[in-house]
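Enquirer: need the 3D shape of this:
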Amino acid sequence: MTITPTDILDTLSELVVVTDTQQRCLYVNEAWCRLFGGTQTDWQGKALEMFAQRPPARLNAVSGDIATPGRFENMFSVNERVYWLEWQQTDSVTGHRTFIGRDITDRKAEEITLRATARNAETGNDTKMRFLATMSHEMRTPLNGILGMTGLMMDTGLDANQKAYAEAIRESGSALLALINDILDYSKIDAGRIDLEESVVDPLSLAQSVAELLSPRAAHKDLEIATYVDPSVPLRLMADEARLRQVLLNLAGNGVKFTETGGVTIEIRAEHHDEPGVENIRIDVHDTGVGIPQEDLTNIFEEFAQADSSHARKFEGTGLGLAIARRIVQAMGGTMSVKSKLNVGSVFSFTVPLKAKTDHHSTRYDCQIQDPVLLVTSSTILKRIVRLQLESAGVRQFHVTEDAEDAHAFLSRHRNAILLCDLPFAAQHGKKLSMAASHSLVLLSPVARGRLETFRRIGFDGYLIKPMRQSSLFRRLSDRDIPQQKTERLDSPATAPAFSPQKYRVLLAEDNQINAVLATAIIKRAGHHVDVAGNGSEALYAVQSAPYDVVLMDMHMPEMDGLEAARKIRELAGSERHVPIIALTANAMSSDRDNCLAVGMNDFLTKPFEPQELIGLIEKWGRASESLTAGADAGHQASA
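Expert: Next comes the predicted model:
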């Protein structure tokens, strides 16, 4: 029995078609006939429209006679059923073409289902984000009134009990605001909408600012909080500073929260990265807190996880913070890990690859201190961090002790030694130790500032406020004659913006009566004039009726919202169109900020806000108002 090539082709499950130079059918196999009907003879000589417009396949450069296959897909209906076929086309130099097709209908159906699922998921995410953004706005609006009015009330003449009650209200409101922020942040990250911005970051300032923000909380619990940035870390890095600060605040804040004795340290080092100009920046947050059971370490970064139910009851929390922090680090291309021992403490670490803005590592710590340095403290946190700082500064001889007699013996042997004396030892042994040292500095907590004069009288000639800034420590050690200037700290009322003698005329567009009263009180207390508009239409009319230095614009208002009002102000013909507009809104999404800037607003402040934030923006844009108006008008006249 002779088997022909067509007999073999008839056994295939794939469809096989051969056409002539006019795209008429010369041959179809049995699989074709089973799908489309008829016999092989019935199809011979018929024009096949599905192949008529196919371009020639690419000529094979090796053999020169058969063109290389081309792939394509098409869809058609047979007996009211839709089919998808994938074809492989081969052309000969004589003009004949062979098409081999296989049924991919099931695969296409899966692809369509997956695309529909993805669209539904995206729609679901959009719906969820709209709901969360709306709920965030609705909750932030009354929270702004609660926190703001409580702040104003605490500035009045309250007795001790009243002040304690008001402080409890403010702390509860702040906790609720933190929860709202966590939920919104987690939802954005979960939907894949985390926004990362790149700017120049000073890692030393970043670490110090986080420590100083947490310092009052740590001091309240009698905890130490300290930072160390290794000299290997570049002076400047390219990163999203706000997101890095968010992660650090979460980790260090948890450290303070879950620590009863000891303290927290933030340590930053640089590690090698294979890509030129990029450094692996490793940040370790140590605490001496309650620790985490080993069985809980595997899920500590999971959403809503709590390390231990008893800890959860004692310290509270949603368990969202660590999940958010890890997602942020992962979005930056980094990793996060934890090591912990019960009743010993924990170390949370994360590493992120960041571009180095400077080509060389920092040498600013080399202060060439020749004299011995003595640190007297019982704090394991201070012992570790000050030792690291002194080593990085090139201090060749230093001694650490928590024994007053040992300290005095060291000073007796080294008459030129510099004394760093922690507050408890300074209070008890300060006079004896300071008299034996050639230069003495007392280490004060933020709440002990008022005792400075007492320590000066017993012999100390300088001081450092904890958490100590590395730069301040090195300056005090290097130059004994440096004047003790007033120290401004993020944890001090001194950092509230100094009110400018220049008074500005402010227009507040706000439809919520409580928030309008709050903002008006804050603005007037700073010495500025304020008018209130109840909606966007009133704001637009007011801007055209009187000159304003700054407009504070709520986004959601009746009749005309803030976006439309800002757009119409920018379309005005006179100089009033250049007035700085600050969005003052409970909307907290990055898209809201983008929308405000897109219609011509100059800045964005989210409710609830701190009074100094609001006044700072008013004065910033008030100062810019005159130059903005003058510059824009000059440009308009020149173009005319």
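Enquirer: only C-alpha atoms for contact and neighbour calcs from this point on.
Expert: Fine.
Enquirer: spatially central residue in the protein, please.
Expert: Nearest to the mean C-alpha position of the chain, counting by C-alpha atoms, centre = their mean, stands Arg243 at 1.9 Å.
Enquirer: residues contacting the spatially closest residue to that residue that is not a sequence neighbour?
Expert: Closest residue to Arg243 in three dimensions, ignoring its sequence neighbours and counting by C-alpha to C-alpha, 6 or more residues apart in numbering: Ile328, at 7.1 Å. Contacts for Ile328 were tallied using C-alpha atoms under 8 Å, 6 or more residues apart in numbering; they are 189, 194, 243, 247.
Enquirer: so which of these is the most crowded?
Expert: When neighbours are counted by other C-alpha atoms under 10 Å, Val247 leads the contacts of Ile328 with 21 neighbours.
Enquirer: you'd agree that one is up against Ala325?
Expert: Yes - with contacts counted by C-alpha atoms under 8 Å, Val247 reaches Ala325, the gap being 5.0 Å.
Enquirer: could you look up the SS state of Ala583?
Expert: With DSSP: H, G, I helix; E, B strand; the rest coil as the basis, Ala583 sits in strand.
Enquirer: just the helices in the stretch 151-300 of the chain please.
Expert: Remark: helices assigned in the stretch 151-300 of the chain by DSSP state H, counting those that start in this stretch are 160-190, 203-220, 241-257.
Enquirer: list the buried ones in stretch 49-57?
Expert: Buried positions in stretch 49-57, judged by neighbour count with 16 or more other C-alpha atoms under 10 Å: 51, 56-57.
Enquirer: measure stretch 266-281 end to end?
Expert: The first and final residues of stretch 266-281 sit 13 Å from each other (C-alpha to C-alpha, to the nearest Å).
Enquirer: is Pro497 in a helix, a strand, or coil?
Expert: coil.
Enquirer: cool, and the one 3 residues further on?
Expert: Classification of Ser500 using three-state DSSP returns coil.
Enquirer: now show me the structure for the sequence below, then we'll compare the two:
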Amino acid sequence: MTDCEHSLGCDFARSMNRDSDANSPHRLARDLQRANLEVLAERKRSVELLAELNRTQSELSRVKSSATLETDSRLQAEVALGESQERLQLALDAAGLALWDCRYPFTDVYLSARWGELLGDIALEGNWRAADLVERLHPEELDGLRRQLRRVLDGEVQRTSVEYRFKAGEEWVWLEAHAMVAEVDLRGRVTRLMGTQANITKRKQIEEKATQALLMAEQASRAKSEFLANISHEIRTPLNAIMGLNQLLLGSQQSNEHRQWLQLMDDSSRVLLNLLNDVLDFARIEAGKLHLENIAFPLRPLFESTSKTYLEQARLKSVDMKVYMSPELPSSMLGDPLRIRQVLTNLLSNAVKFTPAGGQISLSVDASREAGLVKRLIFKVADSGIGIAPEQHKAMFEAFTQADSSTARQHGGSGLGLAICATLVKAMGGRIRLESSLGQGCKFEVELPVKDISLPKSDQKMAPQTVAKADVLTDRRFENIRVIVAEDNTVNVRLMRDALRQIGCEVRVARNGDEAIKQWREWTADLVLMDVQMPGVSGLEATARIRELERRMQRPPVPILAVTANAMAGDQEAYLAAGMSGYVSKPVDFPRLFQTMSKALETRASGEVRDTQPSEGHAIYPASTRKRNAHIQQTLERKTKSLQSALARRDPTAAQLELEALVEALSALRAERVLRICRGLEMARHAGEWGLFARAFPLLEAEIAALIGQLGSGTVGGT
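Expert: From the prediction side, this is the model:
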């Protein structure tokens, strides 16, 4: 078949060899028509085949393109993942962190290569048995690590961190681990943990050095405080004799010339005492042991008595001093009268010291009001003295600073006064300002927040009053009062004995604590003046023994006053905790001593009357008060028993909590004495002095028992 025949789809030779009928024109035309139809059909099939082929090629091209895109995306993702992992590794390396990974059942742990670098052991990489790693943990940290791990596995936390020691070779290194939950199953159970480790050995070494340095600093501070306390005691003891004997001489018949000499001695002694007090106050401030009272006191008497002293000093120096007190002043306020007086004293003392003859000093005391209520107390001290240059104002409130070196030579002083003033004013929530220029005098303005209260007249009568020196040794309130003086210093013994005898007291002397106890047993004393630091049995121990004997023998408690040169913060609370009734500091100020003695004797007398014969006015009281008092009684009884239990266990945390609860209950009663005993017990607990705590606790029990009795009888009540 020719190519043409093949393309047309027929065999011409075969067709031509047929019979004549087959070669007739009609037959030929029919055959040609059929051939054309077949050719068309074949062509159609070819076109369809070609189209199918094109479609297949297009699909193959699309699939190829899709595969190419997918391959490119996968390659890009792999590249990005590699870069991310590289960045993570760089970050871990930069932070000095190693990775660990642990899956359920947590028997194996994967460690990254960084572990070996951190610990100097290249073997610490790859999969490790958890038990093998546990063997290298420090025994002291094992329990803590287990507790933290258990919290994570129990679902309490999703993340945690812990510091522990790990054995690396022959050394222990400190590691800091951070862990997180990486996977959980359908039931919420943790199935995978991951985390990082960091070697913190150097940091721990630095912290240890810092801790040691802090301990050394604290020890040095304690040593300094002890030194100051001791040196204070050593200075105050002879100073007490000098000032006391001087007062005895001033109270006797003397010529005018001799009296002037004695007055100069007295003034010089007081200057020395003020310097000593400044140093001690600064030491307290530096040690963070400054304690502020928050008690009610009448305001005007404080400023009147303080200014009176400096009015006389100014007059003697030919300086005109004026005092103005606003009628708007509250009658009384809550605060620390001793510290307010100290600030005022420092400012007035400087004004008198630096103002020349013919100059002027003024003290003004005022109050600012808001909405009709007194909110701030303002007092100003101005003088026409030497003044202070503006550039030195800030430095004047710094310790050991004076305007120039010639100031100390000409006027004396420690340079601590204004620094102490600034600290005290700030501690009381106030502020102090200075206005001055060289040669133009100074003006100090102090503002203090005020809580205005009203004191009953009876309380105002009990406010401290200044006793004139001339009347000190002619006071006959103490006629035939029996006093035991426990004192080991011979000069102080003679001083106290002579002073007490001059006011009518009967005196017996004890040279140590044992003798004081013996005198108390053999002689019915009305009062004991007890030195604290004595050879053998100390004053504190003697007091505790006397209190115990009083309970056993059912004798009424005798007032015991601490008379000591110890003047550091916390001394008073410790003495009260030991069972003492009050505190007088050496050098003894006789007006203050006699006032304290009088108050102690009056308290004892009123206590005896109250216990045996309660007044009818207090025997019946409202049901609401009875209910409130009954609740306070129950609280006091319960907390006292809990505190006793904490004491038996020597549990400092429980003791602190129970003391705080007791203080809260007692604050409603304003039971100041019992509150002071609680503060003393708190100091003993904080210092770990369980012996003192145990000796003082029976005193607290007795005081609370008496208080509970008064609550029941209605002689006291909650506020």
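Enquirer: TM value for the aligned chains?
Expert: The TM-score (TM-score structural alignment, normalised by the length of the first structure) is 0.71; 505 aligned residues with a C-alpha RMSD of 3.4 Å.
Enquirer: re the thing from before, counterpart of the residue nearest to the centre of the first structure in the second structure?
Expert: In the second structure, the residue paired with Arg243 of the first structure according to TM-score structural alignment is Arg339.
Enquirer: just checking, Gln40 of the first structure touches Asn29?
Expert: Yes - taking C-alpha under 8 Å as the contact criterion, Gln40 of the first structure and Asn29 are neighbours in contact, 6.8 Å apart.
Enquirer: more neighbours: those two, which one.
Expert: Neighbours were counted for Gln40 of the first structure and for Asn29 using other C-alpha under 10 Å; Asn29 has more, 22 against 15.
Enquirer: for the more buried one, which non-adjacent residue is closest in space?
Expert: The shortest distance from Asn29 of the first structure to any residue other than its chain neighbours is 5.0 Å, reached at Asp10 (C-alpha to C-alpha, 6+ apart).
Enquirer: now do that neighbour against Tyr27 of the first structure, distance only.
Expert: When Asp10 of the first structure is compared with Tyr27 of the first structure (using C-alpha to C-alpha), they lie 11 Å apart.
Enquirer: same question, Pro231 of the first structure
Expert: In this view, Pro231 of the first structure and Tyr27 of the first structure are 78 Å apart by C-alpha to C-alpha.
Enquirer: now for Ala218 of the first structure: which residues touch it?
Expert: Each residue near Ala218 of the first structure by C-alpha under 8 Å, 6+ apart is listed here: 224-225, 256, 263.
Enquirer: in the second structure, where's the longest helix?
Expert: With DSSP state H applied, the helix covering the greatest number of residues in the second structure is identified as helix 25-95.
Enquirer: which strands and helices sit next to the biggest strand by length in the second structure?
Expert: Among the elements of type strand in the second structure, defined by DSSP state E, the one spanning the most residues is strand 171-184. Judged by 3 or more C-alpha pairs under 8 Å, 6 or more residues apart in numbering; DSSP states H and E, strand 171-184 of the second structure is in contact with strand 159-168, strand 190-199, helix 201-250.
Enquirer: pick the most buried one from the ones you listed.
Expert: Of all these, strand 190-199 carries the top mean neighbour count, a mean of 20, counting by mean count of other C-alpha atoms under 10 Å.
Enquirer: tell me the angle that strand makes with helix 25-95.
Expert: Relative orientation of strand 190-199 of the second structure versus helix 25-95 (axes from the mean of the first three to the mean of the last three C-alpha atoms, to 10 degrees): 50 degrees.
Enquirer: strand 190-199 of the second structure vs strand 159-168, what angle?
Expert: Interaxial angle, strand 190-199 of the second structure versus strand 159-168 (the same axes, to 10 degrees): 60 degrees.
Enquirer: what's strand 190-199 of the second structure packed up against?
Expert: Counting contacts by 3+ C-alpha pairs under 8 Å, 6+ apart, the secondary-structure elements packed against strand 190-199 of the second structure are strand 97-103, helix 114-119, strand 171-184.
Enquirer: swap in 7 Å and give it another go.
Expert: strand 97-103, strand 171-184 (3 or more C-alpha pairs under 7 Å, 6 or more residues apart in numbering; DSSP states H and E).
Enquirer: separation between Ser332 of the second structure and Ile481 of the second structure?
Expert: Separation of Ser332 of the second structure from Ile481 of the second structure (C-alpha to C-alpha): 34 Å.
Enquirer: that older thread, over in the second structure, see which of the contacts of Ile328 of the first structure survive.
Expert: The subset of the contacts of Ile328 of the first structure whose aligned counterparts are also in contact in the second structure, taking both residues aligned by TM-score structural alignment, their matches' C-alpha atoms under 8 Å, comprises 243, 247.
Enquirer: dump the contacts of Ile328 of the first structure into a markdown table; add distance to Asp296 of the first structure as well.
Expert: Rendered in a markdown table, the data for these read as follows (distance: C-alpha to C-alpha, whole Å):
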| residue | distance to Asp296 of the first structure |
| --- | --- |
| Ile189 | 24 |
| Ile194 | 27 |
| Arg243 | 26 |
| Val247 | 21 |
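Enquirer: might you report the residue contacts of Arg526 of the first structure?
Expert: One correction, residue 526 of the first structure is Ala, not Arg. Applying C-alpha atoms under 7 Å, 6 or more residues apart in numbering, one finds that Ala526 of the first structure lies in contact with Phe499.
Enquirer: let me redo that: Gln595 of the second structure
Expert: Contacts here follow C-alpha under 7 Å, 6+ apart; on that basis Gln595 of the second structure touches nothing.
Enquirer: kindly report the same for Asp155 of the first structure.
Expert: When the contact criterion is C-alpha under 7 Å, 6+ apart, Asp155 of the first structure has no partners at all.
Enquirer: Ile522 of the first structure versus that one, what's the distance?
Expert: When C-alpha to C-alpha is the yardstick, Asp155 of the first structure and Ile522 of the first structure sit 11 Å from each other.
Enquirer: again with Glu576 of the first structure
Expert: 25 Å.
Enquirer: got it, and Arg475 of the first structure?
Expert: Look at Arg475 of the first structure and Ile522 of the first structure: by C-alpha to C-alpha, they are 38 Å apart.
Enquirer: part of a strand, is Phe604 of the first structure?
Expert: Yes - counting by three-state DSSP, one finds Phe604 of the first structure located in a strand.
Enquirer: report how many residues lie close to it.
Expert: By the other C-alpha under 10 Å criterion, the neighbourhood of Phe604 of the first structure contains 21 residues.
Enquirer: with Lys432 of the first structure instead?
Expert: A count of nearby residues for Lys432 of the first structure, using other C-alpha under 10 Å, gives 14.
Enquirer: and it? What does it align with in the second structure?
Expert: When the two structures are superposed using TM-score structural alignment, Lys432 of the first structure falls opposite a gap in the second structure.
Enquirer: noted, bye for now.
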